[in-house]
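Student: Just a sequence and a predicted model for now, questions to come.
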Amino acid sequence: MTRTTIGIALLGTALTATGAFAQDVTLTIESWRNDDLSLWQEKIIPAFEAEHPGIKLRFTPSAPAEYNAALNSKLDAGSAGDLITCRPFDASLALYEAGHLADLSDIEAMSNFSDVAKSAWQTDDGSAAFCVPMASVIHGFIYNKDAFAELGLEVPTTEAEFFAVLDTIKEDGNYIPMAMGTNDQWEAATMGYNNIGPTYWKGEEGRLALISGEQKLTDEQWVAPYATLARWRDYLGDGFEAQTYPDSQNIFTLGRAAIYPAGSWEIPGFNEQADFEMGAFKPPVMEAGDTCYISDHTDIGIGMNAASNHPEAARTFLAWVASPEFATIFGNALPGFFPLSDTPVELEDPLAQQFASWRADCESTIRSTYQILSRGTPNLENETWGAAAAAIKGTSTPEELGASLQEGLASWYAPQQ
């Protein structure tokens, strides 16, 4: 081979390498939200790619029930995407501890989130953050505005007003006062106990005290919500014990019930199904003027595969996810899933606006059982499902429930022993 041909060959190699380097980087995103595919394809991906030429996104969701197993298999095989959509707390913490998720603490935009927002995707000591918070869901009550107007009802703000409203609806007889069943159990805990409970245990103050062992599940502030749930029994209509979660949704959207103990994720479906105007009110306080507390529960985040071949591009995308632009797109495309960044987002959906407005008035917390306290057996989250349902049905007293839950937690959790 002559020097000339060697030079041409080397030049060709250099051009090929330069061309490869200049080509677009494609980031693959793993997620369980397969119902979000059109949102990513039509809104999120075009918005990001328009601002970041050279980085392409590919959203590849799995079925929700299969996501954890499928993702773990891909990670173990080295075939997982660059970006990993994160479930809250222990599932994602396990991925980080196994070396699958990168530490993102050095991303400047992480400062856009509160400690509560970041808590679902941090190590227990808060020293490392491994997912950028995307959205939370907020708990409260959705109500039928037509029914309230028909009965001359005002939105309740205190617990006494709340039960007075329920009494009026029940006495009128045209509506079931409140649509919720106990058949599936989880909603009794999620939209019942962890909806009203933060008012009693003062949100983060009580939740963190339970984790530290300073408070116990037999303390009044943890038992009292079960007593309140027991009072709900008289307002749930006949046969609530056999009523499933879809049953409750249908009862409300068909206009048969006046109030629905809710998570904000119901908003898109209710908007489609209900032919009446809806409003929302936050969990009632004990007395007028008391501090209000809401469960503003961290639900979804996104992190970086520690083995990604494109870490710089992935970090660029994650910084954008932490931006107000992403928050505005996501919050309006999925009303009821609320961006977690500190920058306020202008939401278009009126019901979503109501839920989000409570952040300015109330102290935010997360569901009491989700961080640390459900790692052992018995699992406190699952035990709380049964306890909340039992409280409503009246099959156990609040004190019995508190004692049973405390015994279970103390059997494996050292700070409670």
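Tutor: Structure's in. What do you need?
Student: Only C-alpha atoms from now on, for both contacts and neighbour counts.
Tutor: Noted.
Student: What segments of the protein are strands?
Tutor: 25-31, 55-61, 83-86, 132-144, 176-178, 257-263, 278-281, 293-304, 338-339, 363-365 (DSSP state E).
Student: What helices and strands are in contact with the fifth one?
Tutor: Pointing back at strand 176-178 there. helix 159-172, strand 257-263 (3 or more CA pairs under 8 Å, 6 or more residues apart in numbering; DSSP states H and E).
Student: putting a second one here so we can go through both:
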Amino acid sequence: MRRIALAAVLAAGIAVTASGCASTGDGGDENVLTVVSWKSEDTNDADMKTINDLFRKEHPEIKLEYTWVDNPDWLTYNNPRFAAGTAADVLMLDRVKMIAFASQGFLADLSDQPWVDRQMDDLTPFNQYDGKTYQFNAENIPLGLYANMDLLAQAGIDEVPQTWPEFIDALETLKAAGIPGFSVPNKGGWMGEQIALELAATHVPAGWVEDYDAGDASFTGTWDPVVDAFKELFAKDLVDPALSLGLDPNVDAMPEFQAGKWAFMVQGAWSLTNILENAQFEVTLNAFPGGPAGSEPKAFNFVGSGWGINAAAKNPDAARTYLDFLASPEIATIFLEAEAGFSTLKDVPSPSNEASKPIEDSFAAGNVTPSVAQMLNDPDAEFDLIKGVENIFLNPTAPASDTTSLLNSLVEPTQLK
């Protein structure tokens, strides 16, 4: 859920051992394939235990050693190992980490791999650096509005709101009925940023990112509707900004939503399986209703985790075999179903779920936009946006220009190749 600033990648450091990590098998045995990931086999994140067991069965000649490293520790674990020449053969990546490592020459060029032409064309910029492909992108993850349909029905609300005015009306109706409406846990800043990005999906015009990167646009004016929408939640006492800053999205909000205590919550589709297993009510995942009256909600997607190969891999052939295996239709489907994600491959259909059908329909209709945080040519964009959006919670009555001016000073695009 969290990504680390690029500065942490580039900083020199002393090799550290991440707690709870298994051996990476750096002994050089040509039959050993070392893989490091923030998806754990022990908890079977993304069904990786199933996937790896299938790989071991299909390729008994390869000894797969799979290491879990928690995402917050990712760069402090891997960066010194790259410097020392002891990094794993295969590494889980995202766009920021891919650019950081590829720009330093740490990743192998995978442009000639058979799965490259099978990946969807619009994902090419997320998998390339300097015109070369360095990662297999495994998932396209929607983030949206989870709705407790039972609580909505108790308040006399027949359907999930489709626009921002309808959403505000629904929250006011829930409040009048004594039903908690919108859970906005912003400890750490991630949730506030996601909601801001969901609002930006509707309010920020196409082409703004490119203009901002080129120095021809700013947050001021363009992002005012995003800030004003947040302020409306606070001004109408529909969300308590001070309370939100003390609540964690996973520790606090997720258990409460699953227990049926809130009508709405923003989260990624990766939480859907867990919610469906634990919730005793009807739940749906919907495109966020951030637009004006008469508009259609836009699905918002985060181009998720991928896989790359160490340029100095001790077992490069086995590493490529592993990526080919992950990109096969059967295995890609297992991963996507576990993550409730959308496919990145032209020949692999996205899994469908009745609970996520509303957001699937938005995707199918083309009402979708990628995360601005991933599109900006500021490797620290997510961290910068978190800091900027947090200002709304800290100063909920301040004019929108205070926040947009702060964002202008924080988000600094670079000329990435």
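Tutor: Sure thing, it's come through. Just so it is clear, the model here is predicted, and its values are computed rather than measured.
Student: Burial-wise, tell me which of the strands of structure 1 comes out on top.
Tutor: Across these, averaging neighbours per residue (mean count of other CA atoms under 10 Å) puts strand 338-339 on top, at a mean of 30.
Student: quick one: that one to chain centroid distance?
Tutor: 9 Å (CA atoms, centre = their mean, to the nearest Å).
Student: Now that strand on structure 2. Mean distance?
Tutor: The superposed strand 338-339 of structure 1 is, by mean CA distance after the TM-score superposition for structure 1, a mean 4.0 Å from where its aligned residues fall in structure 2.
Student: contacts for that strand?
Tutor: Residues outside strand 338-339 of structure 1 that contact it (CA atoms under 8 Å, 6 or more residues apart in numbering): 134-138, 327-328, 330-331, 345, 356.
Student: how about JSON lines for these, with distance to residue 103 of structure 1 added?
Tutor: Listed next are these as JSON lines, based on distance: CA to CA, whole Å:
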{"residue": "134", "distance to residue 103 of structure 1": "16"}
{"residue": "135", "distance to residue 103 of structure 1": "19"}
{"residue": "136", "distance to residue 103 of structure 1": "21"}
{"residue": "137", "distance to residue 103 of structure 1": "25"}
{"residue": "138", "distance to residue 103 of structure 1": "27"}
{"residue": "327", "distance to residue 103 of structure 1": "22"}
{"residue": "328", "distance to residue 103 of structure 1": "26"}
{"residue": "330", "distance to residue 103 of structure 1": "24"}
{"residue": "331", "distance to residue 103 of structure 1": "26"}
{"residue": "345", "distance to residue 103 of structure 1": "27"}
{"residue": "356", "distance to residue 103 of structure 1": "29"}
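Student: Show me the two of those that sit farthest apart.
Tutor: The span of the contacts of strand 338-339 of structure 1, defined through CA to CA, is set by 138 and 328 at 17.1 Å.
Student: Give the buried residues for stretch 115-134 of structure 1.
Tutor: Neighbour counts over stretch 115-134 of structure 1 (16 or more other CA atoms under 10 Å) mark 116-123, 128-134 as buried.
Student: Do a quick rundown of the helices in the stretch 51-200 of structure 2.
Tutor: In the stretch 51-200 of structure 2, the helices defined using DSSP state H, counting those that start in this stretch lie at 74-84, 95-103, 124-127, 149-154, 164-176, 190-203.
Student: Name the stretch among the ones you listed that sits most buried.
Tutor: Counting by mean count of other CA under 10 Å, helix 190-203 has the highest mean neighbour count of the helices of the stretch 51-200 of structure 2, with a mean of 24.
Student: list the helices and strands that one packs on?
Tutor: Using 3+ CA pairs under 8 Å, 6+ apart as the contact test, the elements touching helix 190-203 of structure 2 are helix 224-235, strand 264-268, helix 381-394.
Student: between it and helix 164-176, how big is the angle?
Tutor: Counting by axes from the mean of the first three to the mean of the last three CA atoms, to 10 degrees, helix 190-203 of structure 2 lies at 140 degrees to helix 164-176.
Student: Next one: residue 89 of structure 1 from residue 156 of structure 1, what distance?
Tutor: Distance of residue 89 of structure 1 to residue 156 of structure 1, given as CA to CA, to the nearest Å: 33 Å.
Student: do you know how far the nearest residue to residue 358 of structure 2 once chain neighbours are set aside is from residue 326 of structure 2?
Tutor: Nearest residue to residue 358 of structure 2, sequence neighbours excluded (CA to CA, 6 or more residues apart in numbering): residue 286, at 5.1 Å. For residue 286 of structure 2, the distance to residue 326 of structure 2 (CA to CA) stands at 29 Å.
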